[in-house]
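Asks: Curious how this folds, go ahead:
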Amino acid sequence: MRRIALLAAAGLLASPAAALAEPAGKSTLQETIRVQGGYGKGPYHPLERGGGERYTVRTTLAPAGRARARARRSLAFFGQLTDPQIADEMSPARVELLDPAGGAVSASWRPQEALGTHVFDATIRNVNRNRVSPVKQGDGKRARLGFAITTGDLPDNTQRNETQWMVSVLEGGRVDPFSGKPLTATNSCPGATPEQIAQMNDDVANRRYTGVQDYSGYPSAGADRQAGFWDPDVAPRGGAYASFPRYPGLMDRAQQPFTAEGLRMPWYSSRGNHDGLVQGNASASSPIFQAIVRGCLKIYPTQAFDPALLIGRSGDEALAAIGNPAFVGRLLSGAGRTPPDPDRAFVSKPEYKQLQGTGDRRHGFGFTAKDELTASRGTALYYSFSPRRGLRFVSLDTVAEGGGSEGNVDDPQYRWLVKTLRTAARRDELVIVYSHHTLETTTNRTPDEEAGCDNPQGAGCDGDPRRSTPLHLGLSGRASIRDLLLANPHVIAYVNGHTHRNAVKAFKRGRSGFWQVNTASHVDFPQQSRTLELLDNRDGTLSLFGTILDTAAPIAEPPPGPAAAFSDTQLSSLARTLAANDPQTRPVTSGDGPGRKSDRNVELLIRDPR
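Replies: Now for the predicted structure:
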């Protein structure tokens, strides 16, 4: 009784109302989830139920006719999934020791990252349960969800096993989020003692977690370095995670296989920087990362490296520092051990496409034009398709192969986009473009050729023999993506992710324009997805409804205590609460993951260009 009273006093037990709240089958029109005490404020807070949010009608691009609801008909109803960043949290190629520096490197580690596959499954489960449109057509009928688009950063570290996990969650069936294989002659750990080999094999047999969320893995680093991370088994070492509760056994529980429901509709992919670059920043062709990713040496926080040295540095500067061979050599000399795994290998662009499988035209990549595939030596991953007559979806690949978290569009892809939009206009098709980066974050001036190799089958390589320059950026330069989209009135929307926050913005020129719709991630709070429905109001305007969905996990996280018996649903609930309390979540999301009310449930009016 004393333990329960203490937990209640600390605010760690959910209220009865929150405990009964169940987002599954609901959208945020019916109920929302909020942080008790306020998002990003103070010590660890549980979550609670909030009221629903009506649609905000936005008329920057067209007026809202009074009779539109009585005449409208649905043209397309689809879902958007973005930025789950499913992480192999035990991978030697991760650079978690940078994370305490904050700022540009504050996404190097997250307290909830081991639960990424469970969160993604809970996201998909609620998309499946919201397949009937919340918007009535003029005849009283409601459309059914036809398909979903993914706007990048599905794996976190461009690894094969992470990519396989994300496909398994999307397709449904058994998902095994554990990494590490028994040591053999072909999966060895050079220099390991017999005792270390026996320990690693025992860890694999018992599916034990090895990583920065186990302080015993790096005891010599000292409490000051450990304080930059959260080990749910023991009392926090102080610092930013001092108020986090204990969940003994959580990290081992997170490694257990589970059955994913799978998305019950077709889905179409686009790549993000984490799909193609090491932790979303560095080329996977880097000899340093190639040398360690499948091996057994795990770089832990250490007194040899003070993350404070990187405060104020950009992500590129931080990775350049840790990419120095001599520096990495010093870190590796004191590294810990984790079971090696050949499935951690980095994936090339052709392999990334292959791992998507053959369904739904290779989940969009099968629509890539044959002449683009030929000219790019099979590396082009941009395409367009028409889900119904009069409507065209265009997927862009905005990953900068030369490195850097922000995006760009190389010149061959830009020229293809020009032709695609002209053809759509000639056919009088409405166009929705989607990609990973927003226009504001399509700012990368690094040519693809700086990836360091030109093998089309090589991970991290620029296999396209065509020159990438001149590069095309989102908002600047003579031939920006914004200007191209504005020059084509049939483009009505640009849908993306990357910033991990809900944001909707109108771009306008004269009487034409388009809406940029940016949706929060599945990894950081609020862990949301969005459905989008395009309707013809039959009065010379179109309406694009965006509806925010929370995951299907209950709002109330499990109370502190042993985690071995937690259900998969409880893991998803806990992940949401951890994400809401991550002290670095606000810098990662440019200040505010949930965004403004007018960025969430929206009706976006636009003139019909047809």
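Asks: going forward, measure contacts and count neighbours with C-alpha atoms only.
Replies: Will do.
Asks: pretty sure Arg142 is touching Val135, no?
Replies: Yes - between Arg142 and Val135 there is a contact under C-alpha atoms under 8 Å: 6.4 Å.
Asks: next SSE after the lengthiest helix in the chain?
Replies: Counting residues, the longest helix in the chain under DSSP state H turns out to be helix 411-426. Sequence order places strand 430-434 as the next helix or strand after helix 411-426, per DSSP states H and E.
Asks: Go ahead and name everything in contact with whatever helix or strand comes next after that next one.
Replies: Next helix or strand after strand 430-434 toward the C-terminus (DSSP H and E): helix 481-486. With C-alpha atoms under 8 Å, 6 or more residues apart in numbering as the test, helix 481-486 has contacts from 418, 439, 472-475, 491, 507-509, 512-514.
Asks: Tabulate those residues (TSV), appending neighbour count.
Replies: Listed next are those as TSV, based on neighbours: other C-alpha atoms under 10 Å:
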residue	neighbour count
Val418	13
Leu439	20
His472	26
Leu473	24
Gly474	22
Leu475	17
Val491	26
Phe507	18
Lys508	15
Arg509	12
Ser512	20
Gly513	26
Phe514	28
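Asks: Which two among those are spaced furthest apart?
Replies: Between any two of those, the greatest separation by C-alpha to C-alpha is 21.8 Å, found for His472 and Ser512.
Asks: Burial check on the residue nearest to Ala223 when sequence neighbours are not counted, number of neighbours?
Replies: Spatial nearest neighbour of Ala223, excluding adjacent residues (C-alpha to C-alpha, 6 or more residues apart in numbering): Arg237 at 5.9 Å. Arg237: 20 surrounding residues under other C-alpha atoms under 10 Å.
Asks: Let's compare: structure for the following, please.
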Amino acid sequence: MSRTRSVAGSGQGIHRRSVLAASGAVALSAGVGYALRPSDSQAATTTKEATEAVAASSRQAPAAPLAPYTKGTTVASVATPRSGSGYRRLGDGPGWQRVVRSDLAAPKSGRTGRRTALAAFVQLTDLHIIDAQHPLRLEYLRSADIHAWRPHEALTVQGAIALVERINALRGAPVTGSPLHFAMTTGDNTDNNAKSELEWFLKIMSGGRITPNTGDPRQYEGVQNSGLKQYWQPDAALRDSDKQVGFPHLDGFLKAAVREVRSPGLNLPWYSTVGNHDSLPMGCYASHGDSYLTELAVGGKKLMNVSAAEAQRLLTLIKNAGDPKGVSYHDFLKSHARAMRSVTPDESRAPFTPAEYLRAHLNPAYQGVGPAGHGYSSANLDAGTQYYAFRISDDVIGISLDTTDAGGHYEGSIGTAQLKWLERTLKENKDSHAVIFSHHTSKTMTNTRRDPARPGERRHTGQEVLALLGGHRNVLAWVNGHIHKNVITPHSTSSGGSFWEISTASHVDYPQLARIIELTDNKDGTISLFTTLVESSAPHRTDFSDLSQTGLAALYRELSLNAPGAKANLGGDPKDRNTELVLKKG
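Replies: Presented below is the predicted three-dimensional model:
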């Protein structure tokens, strides 16, 4: 490895060049810099002026000496269910202790006083920003699977804004006190592959006013005022199935849920990684180009209720990847046309293509503090790719993969061209530590359907990616999401490579977390990766009479705890939460 230039040394000032590099100014996507404008035919080259311009807009580094900053993290406190049965309320609880993991290397004494920080960043994953009134949503699957619809889905925007507020309030990294250099979203930023959701996501991240409502601008139109007992009807006197287990009656809830809110936007640079819900309608169908489904998405009809037997058949097809192109889904909806209810049409609910996803990220209106394109460049647009590399710090690069299989289904894989690019990028940067980002985990990359746009290209599984990464000793971590659960897995190979796979829980299912990751050189032949989970800024305790933006964000968390059928283990074990992950320096 090259000589380490630390972001922060013990008792020393911040190395300015490292901070500039960490601000995201230098992109390595196919050897070119990031695009400055979506109309560029070629990506702009990186210049000293461009580097300093991006750095100037990022968070200012604190003065030395640095001190750990745990306020607002799960080291300090965690939302904890109060005792009792039925609908459970949340309150303040003790923090989670840090667990030292020596699976890949033995921690050496005295490392705390020797270590220097290489980089620190925040991972957000599976925000699932939901247009809760979208005509193509699969809420009716709840008649077969109680967790197929969540009672809190109308509040994803308010919840995500509170997470942005929490990240903005962090004044340094929890262990080293290093400045947080960037945030990375690892996919499923949207839920229905709808343009409305994409706009809301980009405004949440970059700042702006958002009205989380489509259709009738005056009111909510969806399953939560449908009068159907299988959905929580918060404003109605109806004793629905959720109220029967303790869900509250909240006058004015739906009016508040679709009211305009404001996001401050992240106050540090952010990057974007694509997930299956960002690429495929419903996160599983390769149905772009199906005019009937597109017309239904923007039209005035919505299916809200089917029998349990019908719901189970459709659910089985989805889970078993029996309908990757959405043909049966198309036929299913067509056969239920007469059972659909009238809603207000809205063109903003149209699905977006991968190219439109890229153009939206490249739109200067959503740049925030940068970088332009949030990792993506006009080179990606020209090539039809959604993977790239970027410089995190002097000695660390980040590599963002596209693991969605365009052939359909929610599990992933990558094509041969991307696999070769990954190999080449690691070789060309062999003197830098590498952090890999993707949406899917290694175990969920089992879908090898051919990409319709590249029918002659083979697809590769997570096991093949693990084998490739294990052959490069500069790889430190593979950071991902998709499974909505905190899991940290050690990987080592016979060739001597070792790294940690860090999978983080979602922000749509309880316990609704993001993760800070710090990279440090222990100056003893080992490296430590520190992981620290954070919740949103919303108070742990809810007040049913508080339907403000903040009150709804708190309610979002508590409702997710109580969602019928929700898994209780998504927070993971202590060894998957706040950790020190030790490995040998490559």
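Asks: returning to that earlier point: isn't the residue nearest to Ala223 of structure 1 up against Arg225?
Replies: No - the pair formed by Arg237 of structure 1 and Arg225 falls short of the contact definition of C-alpha under 8 Å, at 9.0 Å.
Asks: Tell me where the stretch 201-350 of structure 2 has strands.
Replies: Secondary structure of the stretch 201-350 of structure 2 (DSSP state E, counting those that start in this stretch): strands located at 208-210, 261-263, 270-273, 301-302, 341-342.
Asks: Reformat those as a markdown table; add distance to Asp235 of structure 2 and mean neighbour count.
Replies: A markdown table is the format used below for these (distance: least, C-alpha to C-alpha, whole Å; neighbours: other C-alpha atoms under 10 Å):
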| stretch | distance to Asp235 of structure 2 | mean neighbour count |
| --- | --- | --- |
| strand 208-210 | 23 | 16 |
| strand 261-263 | 21 | 19 |
| strand 270-273 | 37 | 25 |
| strand 301-302 | 21 | 23 |
| strand 341-342 | 20 | 15 |
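Asks: Include distance to Asp323 of structure 2 when you put these into a markdown table, please.
Replies: As requested, the strands of the stretch 201-350 of structure 2 are exported to a markdown table (distance: least, C-alpha to C-alpha, whole Å):
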| stretch | distance to Asp323 of structure 2 |
| --- | --- |
| strand 208-210 | 35 |
| strand 261-263 | 38 |
| strand 270-273 | 26 |
| strand 301-302 | 21 |
| strand 341-342 | 25 |
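Asks: Arg166 of structure 2: which of those strands is closest?
Replies: strand 261-263 (11.8 Å).
Asks: Pretty sure Thr151 of structure 1 sits against Tyr494.
Replies: No - with contacts counted by C-alpha under 8 Å, Thr151 of structure 1 stays clear of Tyr494, the gap being 10.9 Å.
Asks: So for stretch 450-464 of structure 2, what gets flagged as buried?
Replies: Buried residues in stretch 450-464 of structure 2, defined by neighbour count with 16 or more other C-alpha atoms under 10 Å: Arg450, Asp451, Arg459, His460, Thr461, Gly462, Glu464.
Asks: picking up where we left off before, which of the contacts of helix 481-486 of structure 1 lies closest to Gly249 of structure 1?
Replies: Scanning the contacts of helix 481-486 of structure 1 for proximity to Gly249 of structure 1, where the rule is C-alpha to C-alpha, the winner is Leu439, at 42.5 Å.
Asks: Map that closest one onto structure 2.
Replies: Using TM-score structural alignment, the partner of Leu439 of structure 1 in structure 2 is Ser442.
Asks: Excluding chain neighbours, what is closest to its match?
Replies: Gly462 (4.2 Å).
Asks: how about the one you found, what's its partner in structure 1?
Replies: In structure 1, Gly462 of structure 2 lines up with Gly474, judged by TM-score structural alignment.
Asks: For Ala552 of structure 1, see how far away its match is.
Replies: 34 Å (C-alpha to C-alpha, to the nearest Å).
Asks: coming back round to it: give the contact list for the match of Gly462 of structure 2.
Replies: Asn408, Thr438, Leu439, Glu440, Thr441, Thr442, Thr443, Ser480, Ile481, Arg482.
Asks: Then Ser196 of structure 2?
Replies: Asp131, Thr214, Ser348, Arg349, Ala350.
Asks: host element of the first one?
Replies: Following DSSP H and E, there is no helix or strand that holds Asp131 of structure 2.
Asks: Show me what it aligns to in structure 1.
Replies: Matched to structure 1 by TM-score structural alignment, Asp131 of structure 2 sits across from Asp88.
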